[in-house]
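A.B. asks: next one to model:
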Amino acid sequence: MATDSPRQATIFDVARLAGVSHQTVSRVLNDLPNVRAATRARVEDAITKLRYVPSPAARALVTRRSRTIGLITTGGAEFGPSSTLLYFNAAARDARWSVFTANMVDWDQNSVRAAIEAFLRQSVEGIAVISGYERAAEAVAGMELTIPLVVLQATPRLGLDTVGADQYGAARAAVKHLLDLGHSAVGHLAGPRDSVDAQERERGWRDELEAHGLATQLMGVGDWTPAAGHRFGLEFDLGAMTAVFVANDQMAVGLIAAITERGRTVPGDVSVVGFDDIPEAAFFAPPLTTFRQDFQRIGQDMLSTLLARINSETVEALPQSIPTLIKRASTQAPR
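C.D. replies: Next comes the predicted model:
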């Protein structure tokens, strides 16, 4: 026998529970002034108890504001962008903004245009792009939008609001950590060629070695997966390198497995540094030295930048977050 689903709470239910008018509830929902603190608290408590979710469409009719954002993201499961996505959505929810998401597989102009046109039909007030790929920002920025846009990008771009982490500086710090341990032959397993983060990490590796008068002898290119790290680990000359800086942790775990299969040890024969500090990194064998990114701050900074543009506030470029070196057992001085 079918049962009726619970009725969704309305603004009138909230008003009744809080003992106020529905107009007062509307003022609280839209952060309007002239609501006493005690009254606002009662309304917010009623909203929580009833699990009331205001309708963006109804709110837009009253305020001429939709309080909605369009979010374009890639189809991959890379740890960095997916973590930033989670924190961006959490920050938007806390700020009482709704987010419509388009998960893109292809970044051609027609696909991007279709996604943005769908957002505009929903009356979004701004668009955010979370992607590690250069062509993503280029595709969206080239559309000359009339609403604000913010992009996750490691390198600032003229005329575009970007938020990101200092990938280049962290990569140099990763190599410096290995050099300080006494390594002079440091290889690199880079990420995909069209990844901005991978480009910056490779650039940092090259520049830090060159600053110490050392050659950049060995480099491979992977696709962020453990399989790519494993392939590289089976192929590279173990006698040529005593350390490898890997562009992300997933490839690092594959590399460590391959080195072990070849009868060598990490860090006894080869020291390995990763990037991102994924949750599993502390439990690798050995635990992985890596760089931890503050994805929560990046997601929050993206939202605050976008909302400032939407509200016509002065927007100053936020400083890049600085990844932190997490020293574990995968690095040591060379034998």
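A.B. asks: please count neighbours and contacts with C-alpha atoms only from this point.
C.D. replies: OK.
A.B. asks: residue closest to the middle of this structure?
C.D. replies: Closest residue to the average C-alpha location of the chain: Thr84 at 2.8 Å, with C-alpha atoms, centre = their mean.
A.B. asks: list the buried ones in whichever strand or helix holds that residue?
C.D. replies: Using DSSP states H and E, Thr84 falls within helix 79-94. Neighbour-count burial for helix 79-94 flags 79-85, 87-92 (criterion: 16 or more other C-alpha atoms under 10 Å).
A.B. asks: before we move on, what about stretch 285-293?
C.D. replies: So, applying 16+ other C-alpha under 10 Å, buried residues of stretch 285-293: 286-293.
A.B. asks: so who does the closest residue to Met219 other than its chain neighbours touch?
C.D. replies: What sits nearest to Met219 in space, not counting adjacent residues and going by C-alpha to C-alpha, 6 or more residues apart in numbering, is His188, at 4.8 Å. By C-alpha atoms under 8 Å, 6 or more residues apart in numbering, the residues touching His188 are 202, 205, 218-220, 244-247.
A.B. asks: try 6 Å this time
C.D. replies: His188 is in contact with 219, 244-246, counting by C-alpha atoms under 6 Å, 6 or more residues apart in numbering.
A.B. asks: can you put the buried residues of helix 79-94 in TSV and add distance to Lys327?
C.D. replies: Converted to TSV, the buried residues of helix 79-94 look like this (distance: C-alpha to C-alpha, whole Å):
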residue	distance to Lys327
Phe79	20
Gly80	20
Pro81	23
Ser82	24
Ser83	22
Thr84	23
Leu85	27
Tyr87	25
Phe88	28
Asn89	31
Ala90	30
Ala91	30
Ala92	33
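A.B. asks: nearest to Ala281, of the residues you listed?
C.D. replies: Nearest to Ala281 among the buried residues of helix 79-94, counting by C-alpha to C-alpha, is Phe79 at 12.2 Å.
A.B. asks: I'd like the structure of this one too, to check against the first:
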Amino acid sequence: MAKDMLRKGSIHCVAKEAGVSIVTVSRVFNDYPHVSARMRERVLSAARECGYTPRVVSKPRVLGALVGHLDSLTAGDYKTRLILYIVQAAARSGYLVEFIPQTAIELATKSLVNGIIQIALTPQDAEALDALPKVPTVVINGALADPSWYLVGSDHYEEARVACLYLLARGHRRIGLVLDELEGWGVENRARGYRDAMQSAGVATVPEPLAADRLSPSEIADGLQHLDATACLNFTDNYGLAVLDHLVVERAVSIPADLSVICLEDSAVSPFYHPRLTTVAQPLDRIAGCVVETIAHLLDKKEVSRETLFESRLIERHSVTAP
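C.D. replies: Here you go, the predicted model:
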């Protein structure tokens, strides 16, 4: 039996000839990224000496998705729907998807992935990604912390500008803006779009955004009432419903009679809330498809745009009226 195992043309012969384990031989022939060039050549030389030709087995194509704030996933929200669309788009192109939370980013360096997708990482999370595998990396709706990365997302500046112009066209001038936080690619672009729209309408003093990561729903309501706001862009993924609930239940604010509201689309809630919410909807299915396509093109050495931004859609329902 032992002689059979060491016969010419076997993986056991290669391991003995190279003086390494069978696991190391397997890693070399499966293109394991952390095998040194010297070790790789040593094993390949032994394989030639033994006349060993590995059976060609098609390896699964895998995309690694680094996801931030997994603890805040809810049915129908931005991240949940985006993840679903990514899985569907990847499957159509023959890829599997491995999900890695930002709290375990080090796992990304141990995974054999063909490409990496970044979802909802903070700037601090992104800065910690200095040891990722050298594979195509696409950021969804985020800043490019590395010049080799690519961006796919929605035009957050235009989302806020168009939504604000929609309110301005209906006579509103005291318009508040609620964001998840104040720092980051998406929120900063939305704040800029809001400011530009307000200034284009001749609003002399543009209110500062209210940040849900710093203020409670009660404090946000205080801020809106301090502004004497007649309308609000409630652009927070994580706390939008909590803000609405506090306004309606605790402050007896009538929407839209007392306060017109435009929210971010949550397909599980927005069409069923009372009143039905006017929203901004990102084309998440198109974004997901473009992410997978971008990685596939990069793997095929094709040229792709460094940044691809899609236009979002304003869905008119019943939460906006004239002041």
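A.B. asks: what does the residue nearest to Met219 of the first structure align to in the second structure?
C.D. replies: Taking TM-score structural alignment, His188 of the first structure has Leu177 as its aligned residue in the second structure.
A.B. asks: now do the helix or strand that match falls within: distance to the chain's middle.
C.D. replies: Assessed by DSSP H and E, Leu177 of the second structure sits inside strand 175-179. Counting by C-alpha atoms, centre = their mean, to the nearest Å, strand 175-179 of the second structure is centred 23 Å from the centre of its parent chain.
A.B. asks: after superposition, how close is that strand to the first structure?
C.D. replies: Average distance, strand 175-179 of the second structure versus aligned residues of the first structure after superposition (mean C-alpha distance after the TM-score superposition for the first structure): 1.0 Å.
A.B. asks: show me the helices in the second structure, by range?
C.D. replies: Assigned by DSSP state H, the helices in the second structure fall at 2-5, 11-18, 22-29, 37-50, 78-92, 123-127, 156-169, 185-200, 217-226, 240-245, 284-299.
A.B. asks: nearest to Val139 of the second structure, out of those?
C.D. replies: Across the helices of the second structure, closest to Val139 of the second structure is helix 284-299 (C-alpha to C-alpha), at 8.4 Å.
A.B. asks: now tell me what touches the closest one from outside.
C.D. replies: With C-alpha under 6 Å, 6+ apart, helix 284-299 of the second structure has contacts from 82, 85-86, 89, 136, 153.
A.B. asks: how big is the offset of it relative to the first structure?
C.D. replies: Relative to the first structure, helix 284-299 of the second structure is 1.0 Å off (mean C-alpha distance after the TM-score superposition for the first structure).
A.B. asks: how big is the angle separating that helix from helix 78-92?
C.D. replies: 50 degrees (axes from the mean of the first three to the mean of the last three C-alpha atoms, to 10 degrees).
A.B. asks: any buried residues in helix 284-299 of the second structure, and which?
C.D. replies: Neighbour-count burial for helix 284-299 of the second structure, with 16+ other C-alpha under 10 Å as criterion, is recorded at 284-296, 298.
A.B. asks: quick check: of the contacts of His188 of the first structure, which has the highest neighbour count?
C.D. replies: Most neighbours among those, by other C-alpha atoms under 10 Å: Val246, with 33 neighbours.
A.B. asks: was I right about that residue contacting Gly191?
C.D. replies: No. Using C-alpha atoms under 6 Å, Val246 of the first structure makes no contact with Gly191, being 8.4 Å away.
A.B. asks: need the counterpart of Arg233 of the first structure in the second structure.
C.D. replies: Not quite, residue 233 of the first structure is Gly, not Arg. Under TM-score structural alignment, Gly233 of the first structure pairs with Ala221 in the second structure.
A.B. asks: do I have it right that Gln153 of the first structure meets Gly164?
C.D. replies: Yes. Counting by C-alpha under 6 Å, Gln153 of the first structure does reach Gly164; the two are 5.3 Å apart.
A.B. asks: the strands in the stretch 1-150 of the first structure, which residues?
C.D. replies: Applying DSSP state E, counting those that start in this stretch to the stretch 1-150 of the first structure gives strands spanning 68-74, 98-104, 126-130, 149-152.
A.B. asks: would you format those strands as TSV with distance to Leu120 of the first structure and mean neighbour count included?
C.D. replies: Shown next, in TSV, are the strands of the stretch 1-150 of the first structure (distance: least, C-alpha to C-alpha, whole Å; neighbours: other C-alpha atoms under 10 Å):
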stretch	distance to Leu120 of the first structure	mean neighbour count
strand 68-74	8	23
strand 98-104	11	17
strand 126-130	9	25
strand 149-152	13	26
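A.B. asks: right, I'll leave it there.
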